[in-house]
Each structure stands twice: as C-alpha cells, then as structure tokens.
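Colleague: with the input below, show me the fold.
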Amino acid sequence: MKNIPTLYEWAGGKEVLEGLTKLFYEKVLQDDLLYPVFKNMSAEHTRHVAHFIAEVFGGPALYTQGDSGSHAKMVAHHIGKLLTEEQRQRWIHLLLQSADELKLANDPEFRSALVAYLEWGTRIAVINSNLTDNPLQPEAPMPKWGWGEPGGPYQSEE
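Modeller: Next comes the predicted model:
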C-alpha cells in the first residue's frame, strides 16, 4: 500500500468521530460509575473530544484551531478529578462498545492503534487527575498517533 491513510481518514473523518463521541457520552451519562465525573460536562464536550481525537489521529486541527484548545488545555480538564482505574477501564469499555455499535473500522490494525491510544491517553488522564498543577506548558505539542507496527490497515495479499 503506497498511500497509507491516516487513522482519521481510515476511521471515516470528522462526522464519524463526532457520532462516536455523541453515542459514547450518551452511554457515559447512563453509567453509575462515570456519571458523577461527567454530569456537568458542557454541551460542546462531545464535539471537543471528537475534534481532539481527530487531530491526534492525523486529521485537521479542529481542536487546536477550531475549538481553541491545546494539549495542555485537555490535560487541565483532568487535574484534580481523582479518576480511578475502574473508571478508566469503564470509559474504554464504553468507547469500544460505541465503536462496535457504529461499525467503526474494525480491522486488526486500526483497532490495535485505537486501543493503544485509548490505553495511553486514559492512563495519562488518571495520572494527571491526581495532580494539583498542570505538568504541561501551554505550548506543548498535540500528541500524534499513527498505525504502529506493521504500519497501515490490513490488506489482503490479493
């Protein structure tokens, strides 16, 4: 495969990611473990999270430019929340459940990259949730996530 798509492109782009986070946060608000953490989220929260993921996955700068966010601002939202390992695991479970329901790309390479990112990001969120100050400078770069190994989506040998 000569032109390997970004994870953003392979997932289906902005509308797909916005649909994913919308469905996901509907589940979160019905979940006894996660509801207390998210009950006061803004009306724009689901879109901001979709745009953050889009940008991290190689899409346009929807979060940093369109939503006026930054990696440091995303981290700041977690400071002092005291998230637990159980909440982290439930968050991932509900997001992957939502991805399955929406029939988000489910080839092994994409799912591996998605799960790896969710594991990495949620573990950092838990660490930051136990801090009192943001460890990132305002100009900290956005994370960028790619395919990992072997690189690119699964393609049959045909």
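
Colleague: going forward, measure contacts and count neighbours with C-alpha atoms only.
Modeller: OK.

Colleague: do you know how far the closest residue to residue 29 other than its chain neighbours is from residue 56?
Modeller: Here the nearest residue to residue 29 in space, its sequence neighbours aside, is residue 35; by Cα to Cα, 6 or more residues apart in numbering that works out to 4.8 Å. Remark: distance between residue 35 and residue 56 (Cα to Cα, to the nearest Å) = 26 Å.

Colleague: the structure of the following sequence is requested for comparison with the preceding one:
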Amino acid sequence: MRPSVFEAAGGGTALLALARAHHARCLADPELNHPFSHDDQHPQHVERLAAYWAEVLGGPPEYSASCGDQPALLRMHAGNGEMTDLGRRFVDCFVAAADDAGLPQDPELRAVLRAYMEWAVDDVLTYSDPGVPVPAAAAVPRWSWDGLQA
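Modeller: Here you go, the predicted model:
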C-alpha cells in the first residue's frame, strides 16, 4: 500500500521542519514579512501550522483535536482585502522551504505538495474580500496523491 503524502514527506518531524523553514522564508520576503511578523501571532504558530499540514496530508488529526477547525482557520485569514501577489509569493516560499527542510526530492511528492499549496492559497483567497462570509462548518481538507479528497 502506498504511504500517505504525510508519510512520504517524512512525517511530523519533516512537516515541522517545513513549517519552520517556510515561516523563515516568509519573514525574509519583503512583501510577506508584514503579515508574518505580527505581535499577535499565536506563540506556537509554526507548530500549529505543521500540525495543520500534517492532518491535511494524511497525518494524525492533531490540529482538529487541539488547535481549531477549518472555519476558524479561514476566519483568521479572511477579510484582508486585495492580496496582489502574496499568494504566489507564499507558494514560492513553500516550494523553496521544502528544500530547506530536507524533504525528499521525489518529483511526484514535490508536485503534490505544490498542488496542495496552490489549491490552499486559492481557497483562502476566496475569503479575502471584506464581508465575504466564511462557512460556519467545514472539515479540514484532506489531500492525497490524487489531490483534494471529497
């Protein structure tokens, strides 16, 4: 049986390294720096991000059990207005962070990770205009080798 994307990436330790590397890249980016340097950011932001990505990619439901749900995550990112090219920059940082974190170089894994993040950014940006309602109920998405799972 094929391992989950979570397992193929290296599990929780690898996704924590990815979240740390991604956060560092976002802080270093002149445009992404501002949203990533707020003082009101949760003190365990990186760990929570890693738990979210782990759950999405087939790992344990730690994010849902201890951090929040999908509507809360969407509300956190909603209503920020025009994002210009922040979404593309976010994806570029994610792709580069996979190298920084030492994730496997497997081209199929890297393509799946990029496809997930492009979808995730598009999904979050759906709620970027002020006043756009965020769903009251939604499950944490699940992403596999075949993309978004129903």
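
Colleague: how many neighbours does the equivalent of the residue nearest to residue 29 of the first structure over in the second structure have?
Modeller: Residue mapping for residue 35 of the first structure onto the second structure gives residue 33, with TM-score structural alignment as the criterion. In terms of burial, residue 33 of the second structure registers 15 neighbours under the definition other Cα atoms under 10 Å.

Colleague: check residue 52 of the second structure too.
Modeller: Here the count is done by other Cα under 10 Å, and residue 52 of the second structure has 26 residues near it.

Colleague: next one: residue 81 of the first structure
Modeller: Residue 81 of the first structure is surrounded by 15 other residues when neighbours are defined as other Cα under 10 Å.

Colleague: residues contacting the residue lying closest to it once chain neighbours are set aside?
Modeller: The shortest distance from residue 81 of the first structure to any residue other than its chain neighbours is 4.8 Å, reached at residue 129 (Cα to Cα, 6+ apart). Residues in contact with residue 129 of the first structure (Cα atoms under 8 Å, 6 or more residues apart in numbering) are 78, 79, 80, 81, 82, 83.

Colleague: 10 Å instead, please
Modeller: By Cα atoms under 10 Å, 6 or more residues apart in numbering, the contact list for residue 129 of the first structure reads 75, 76, 77, 78, 79, 80, 81, 82, 83, 84, 123.

Colleague: and residue 26 of the first structure, what's its match in the second structure?
Modeller: When the two structures are superposed using TM-score structural alignment, residue 26 of the first structure falls opposite residue 24 in the second structure.

Colleague: A helix includes that match, no?
Modeller: Yes: judged by DSSP: H, G, I helix; E, B strand; the rest coil, residue 24 of the second structure forms part of a helix.

Colleague: roughly how far does it sit from residue 71 of the second structure?
Modeller: Using Cα to Cα, residue 24 of the second structure is found at 26 Å from residue 71 of the second structure.

Colleague: the residue nearest the centre of the first structure and residue 133 of the first structure: what is the separation?
Modeller: In the first structure, the centroid-proximal residue (Cα atoms, centre = their mean) is residue 53; its distance is 4.5 Å. Distance, residue 53 of the first structure to residue 133 of the first structure, using Cα to Cα: 23 Å.

Colleague: hmm, residue 69 and residue 47 of the first structure touching each other?
Modeller: No: at 12.0 Å, residue 47 of the first structure does not count as touching residue 69 under the criterion of Cα atoms under 10 Å.

Colleague: tell me which of these two has more neighbours.
Modeller: Residue environment comparison for residue 47 of the first structure versus residue 69 gives the larger neighbour count to residue 47, 22 against 18, counting by other Cα under 10 Å.

Colleague: residue contacts, the nearest residue to that one once chain neighbours are set aside?
Modeller: Counting by Cα to Cα, 6+ apart, residue 18 is the residue found nearest to residue 47 of the first structure once chain neighbours are left out, at 5.8 Å. Applying Cα under 10 Å, 6+ apart, we find residue 18 of the first structure in contact with 24, 46, 47, 48, 49, 50, 51, 53, 54.

Colleague: also residue 23 of the first structure?
Modeller: Contacts for residue 23 of the first structure (Cα under 10 Å, 6+ apart) come out as 17, 46, 94, 95, 97, 98, 99, 101, 102.

Colleague: so what corresponds to the first one in the second structure?
Modeller: Think residue 17 of the first structure. Looking across to the second structure (by TM-score structural alignment), residue 17 of the first structure lines up with residue 15.
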